[in-house]
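S.K.: mind folding the following:
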Amino acid sequence: MIFSMTGFAAVQRELAEGTLSLELRAVNHRYLDLTVRAPEELRSFEGVVRERIAAKMARGKIECRIGFNAQAAGAAALVLNRALLQQLVEVSREASALVPAGGELRLGELLRWPGVLTQATASSEALGEALQALLDEALAELAASRNREGEKLKAHLLERIAGMEAIVADVKPRVPQLVIEYEAKLKARFLEALGSGDDDRVRQEIVVFAQKIDVDEELSRLGAHFSEIRRILEKGGNVGKKLDFLMQELNREANTLGSKSVSVETSRASIELKVLIEQMREQIQNIE
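M.R.: Sure, this is the predicted structure:
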């Protein structure tokens, strides 16, 4: 599969103690650039989050936002501090024995005592387990998003390759005749200038120049690059850097084709190829 470096995922999970949420945003970048933003109670898990994301992403600028909204006061389960309550009861009885007129503490007074009733809070371990499960879910959603975008990029690149193959297929059969026609024009100019058709030096110069303007080798290399790009796209994986290198090679051959051009046809072919190559290069910057 081909993965784009652009994607988004947002997931959340309702816990007994509150709502845990996680967002992943990814855009293209030359290397892996990861930012994690987490609340204080989850800051200790930042290292684990980074490791899990890095195991799934090779390149891209990725922002991970983690949120935790605890339940509102009164909504969370109450926890009775039995040890403190027992201690208060015993102290109340001792005090009542010393001052009988005062009476013992009533149940309502005991329950209102600071620390006797507390709201349940998520343990660090429970939050960590929930966070890792939520992160795995977000990474799967992000991968699906990046794959959908990657398949679109793949289709775009294959379309441009087909366009370039058509250009090469159109101009390649005509190259030998174009070279012959240009040789004839060149010979005619030499004859006009020198007044002799038997000069060995003239014939040698024409042969040498004809070799210099022959673009058959460049067209063959372009075809080989097209095949390699198709192979890479079908194989999939982390192919962005390989494709970027091949764009440089394609551009080099297209430039050489233009510099050797002796006809309108080859000059036009060179320009059209470079336009398509540039379109591909822009899209490849988004591929992992």
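S.K.: alpha carbons only for contacts and neighbour counts from here, please
M.R.: Fine.
S.K.: SS state for A122?
M.R.: Of the three states, A122 takes coil according to DSSP: H, G, I helix; E, B strand; the rest coil.
S.K.: ok, and the closest non-adjacent residue to it?
M.R.: E17 (5.6 Å; CA to CA, 6 or more residues apart in numbering).
S.K.: mind checking how far that neighbour is from Q71?
M.R.: 6 Å (CA to CA, to the nearest Å).
S.K.: these two: which is more packed in?
M.R.: Neighbours per residue, other CA atoms under 10 Å: of E17 and Q71, the larger number sits with E17, 20 against 17.
S.K.: which SS state does L24 fall under?
M.R.: Secondary structure of L24, per three-state DSSP, is strand.
S.K.: neighbours of it, how many?
M.R.: Neighbour count for L24, taken as other CA under 10 Å: 22.
S.K.: OK, contacts around it?
M.R.: By CA atoms under 8 Å, 6 or more residues apart in numbering, the contact list for L24 reads G7, F8, A9, A10, I62, E63, C64, R65, A138, L139, L142.
S.K.: where along the chain do the strands fall?
M.R.: In the chain, the strands defined using DSSP state E lie at 7-15, 18-27, 32-37, 60-70, 78-80, 117-119.
S.K.: with distance to K242 added, can I get the ones you listed in JSON lines?
M.R.: What follows is the strands of the chain, written out as JSON lines (distance: least, CA to CA, whole Å):
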{"stretch": "strand 7-15", "distance to K242": "21"}
{"stretch": "strand 18-27", "distance to K242": "19"}
{"stretch": "strand 32-37", "distance to K242": "17"}
{"stretch": "strand 60-70", "distance to K242": "16"}
{"stretch": "strand 78-80", "distance to K242": "59"}
{"stretch": "strand 117-119", "distance to K242": "56"}
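S.K.: this one as well, want them side by side:
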Amino acid sequence: MIQSMTGYGKAVLQLPTKKVTIEIKSLNSKNLDLNVRIPSYYKEKELPVRKKLAAALVRGKVDFSIFVEMTADETSTTVNHGVVKEYIQQLRNVVQTGSTDDVELLKMAVRMPDALKTEREELDENEWNLIDEHIDVAIKEIVQYRTDEAASLEIDFKQRIANIKMYLEEVKALDGDRIANVKARLKKAIDDLKVDTDENRFEQELIYYLEKLDINEEKVRLANHLDYFLETLATPDSNGKKLGFVIQEMGREINTTGSKANFAPMQKSVIQMKNELEQIKEQILNVL
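M.R.: Here you go, the predicted structure:
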């Protein structure tokens, strides 16, 4: 069962004082490109999170985020009263007028250094255990998303492989006419020269020439590659890289067949095979 590398997963956890939102997004990439953004007080858990994501998602450009929204009345940031009062007094001394508006002084004072103090929140292991469980939920959701998206890709792959097989059968059916056509063209070229020829020598040279145009090996190898592609597609694991290698081999056989065809009707079938293969190549880049 193949998986797409494109996916999205989300989980929301409501705690007594905060709302925690976990998001995972992924796009296609040759390797695992993991970007993790979490609040500073969860930083010590970043490495286990990375390992968990790498094991579950394997490959792709992955963005993982934990957003925290405080929902309680309490806040970790408070006004440093002593510092603000001292700033106001200093500002009043600078102005040295009795009509100074204290509200305006307060606005200036809270912008000064250390006017606000933030107490660092320590990691609560029980809280993190709940978050970790919801990370698993988000991972499960993105994996399901990838699987669902890949299902349509698999249908498309099978259809295009069936099309290539159909065009390959056309190539096989045209091979006899192709050889006859090549012989007739060569014979006509010799006759047009209006010279005496040794028939035995002509037959020997013709056999040598036709051996160079023989595509039996290409037909057999292409058929094997098509079957192997379907076998790999049916395995329990998603093997995007292996499928990519198989496609490369299929392309070589199709290109060689086209270069040896030397027969317009056969070349049309080869072009159709190339078109189907290009469509598979574009989509296989998104397979895990």
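S.K.: what's the TM-score here?
M.R.: Once superposed, the chains reach a TM-score of 0.80 (TM-score structural alignment, normalised by the length of the first structure), with 244 aligned residues with a CA RMSD of 1.9 Å.
S.K.: top of the contacts of L24 of the first structure by neighbour count?
M.R.: Within the contacts of L24 of the first structure, most neighbours by other CA under 10 Å means I62, with 24 neighbours.
S.K.: pretty sure the residue nearest to A122 of the first structure sits against Q119.
M.R.: No: counting by CA atoms under 8 Å, E17 of the first structure stays clear of Q119, with 9.2 Å between them.
S.K.: for E228 of the first structure, which of the strands of the first structure is the nearest?
M.R.: E228 of the first structure lies closest, by CA to CA, to one member of the strands of the first structure: strand 60-70, at 24.5 Å.
S.K.: tell me what angle the closest one forms with strand 32-37.
M.R.: With axes from the mean of the first three to the mean of the last three CA atoms, to 10 degrees defining the directions, strand 60-70 of the first structure sits at 10 degrees from strand 32-37.
S.K.: which residues sit against strand 60-70 of the first structure?
M.R.: Here strand 60-70 of the first structure makes contact (CA under 8 Å, 6+ apart) with 5-6, 17-39, 288.
S.K.: closest one of the contacts of L24 of the first structure to E282 of the first structure?
M.R.: Of all those, the one with the least separation from E282 of the first structure (CA to CA) is G7, at 17.2 Å.
S.K.: contact partners for the aligned partner of F3 of the first structure in the second structure?
M.R.: The alignment partner of F3 of the first structure in the second structure, by TM-score structural alignment, is Q3. By CA under 8 Å, 6+ apart, the residues touching Q3 of the second structure are V143, R146, T147, D148, E149, A150, A151, S238, V287, L288.
S.K.: re the thing from before, nearest to A162 of the first structure among the contacts of L24 of the first structure?
M.R.: Of all those, A162 of the first structure sits closest to G7, with 27.4 Å by CA to CA.
S.K.: now the helix with the most length in the second structure: how far from the chain's centre is it?
M.R.: Counting by DSSP state H, the longest helix found in the second structure is helix 125-193. Relative to its chain's centre, helix 125-193 of the second structure lies at 17 Å (CA atoms, centre = their mean, to the nearest Å).
S.K.: just stretch 182-202 of the second structure next, same as before
M.R.: Centroid separation for stretch 182-202 of the second structure versus its chain: 56 Å, with CA atoms, centre = their mean.
S.K.: next one: the equivalent of S227 of the first structure over in the second structure from L243 of the second structure, what distance?
M.R.: Under the alignment (TM-score structural alignment), S227 of the first structure pairs with D227 of the second structure. To L243 of the second structure, D227 of the second structure is 12 Å away according to CA to CA.
S.K.: what about the two, which has more around it?
M.R.: Neighbours were counted for D227 of the second structure and for L243 using other CA under 10 Å; L243 has more, 20 against 14.
S.K.: ok, the spatially closest residue to the more buried one that is not a sequence neighbour to L222 of the second structure distance?
M.R.: Nearest residue to L243 of the second structure, sequence neighbours excluded (CA to CA, 6+ apart): F229, at 6.3 Å. Distance of F229 of the second structure to L222 of the second structure, given as CA to CA: 10 Å.
S.K.: over to A56 of the second structure?
M.R.: Distance from A56 of the second structure to L222 of the second structure, by CA to CA: 34 Å.
S.K.: so which of the two has more stuff around it?
M.R.: The residue with more neighbours, out of A56 of the second structure and L222, is L222; 23 against 13, by other CA under 10 Å.
S.K.: thought the more buried one was touching E253?
M.R.: Yes: if you go by CA under 8 Å, L222 of the second structure and E253 touch, sitting 5.9 Å apart.
S.K.: what's Y182 of the first structure in contact with, if anything?
M.R.: For Y182 of the first structure, the contact set (CA under 8 Å, 6+ apart) comprises V262.
S.K.: L123 of the second structure now?
M.R.: Counted by CA under 8 Å, 6+ apart, L123 of the second structure has contacts Y41, Y42.
S.K.: so it versus Y41 of the second structure, what's the distance?
M.R.: From L123 of the second structure over to Y41 of the second structure (counting by CA to CA), the distance is 6 Å.
S.K.: next: E282 of the second structure.
M.R.: 42 Å.
S.K.: settle it for me: which of the two has more neighbours?
M.R.: Shown here are E282 of the second structure and Y41; by other CA under 10 Å, Y41 has more neighbours (12 against 9).
S.K.: what is the aligned counterpart of the more buried one in the first structure?
M.R.: Under the alignment (TM-score structural alignment), Y41 of the second structure maps onto E41 of the first structure.
S.K.: how many neighbours does the nearest residue to that match once chain neighbours are set aside have?
M.R.: Spatial nearest neighbour of E41 of the first structure, chain neighbours left out: S124 (7.6 Å); criterion: CA to CA, 6+ apart. Neighbourhood size, S124 of the first structure [other CA under 10 Å]: 13.
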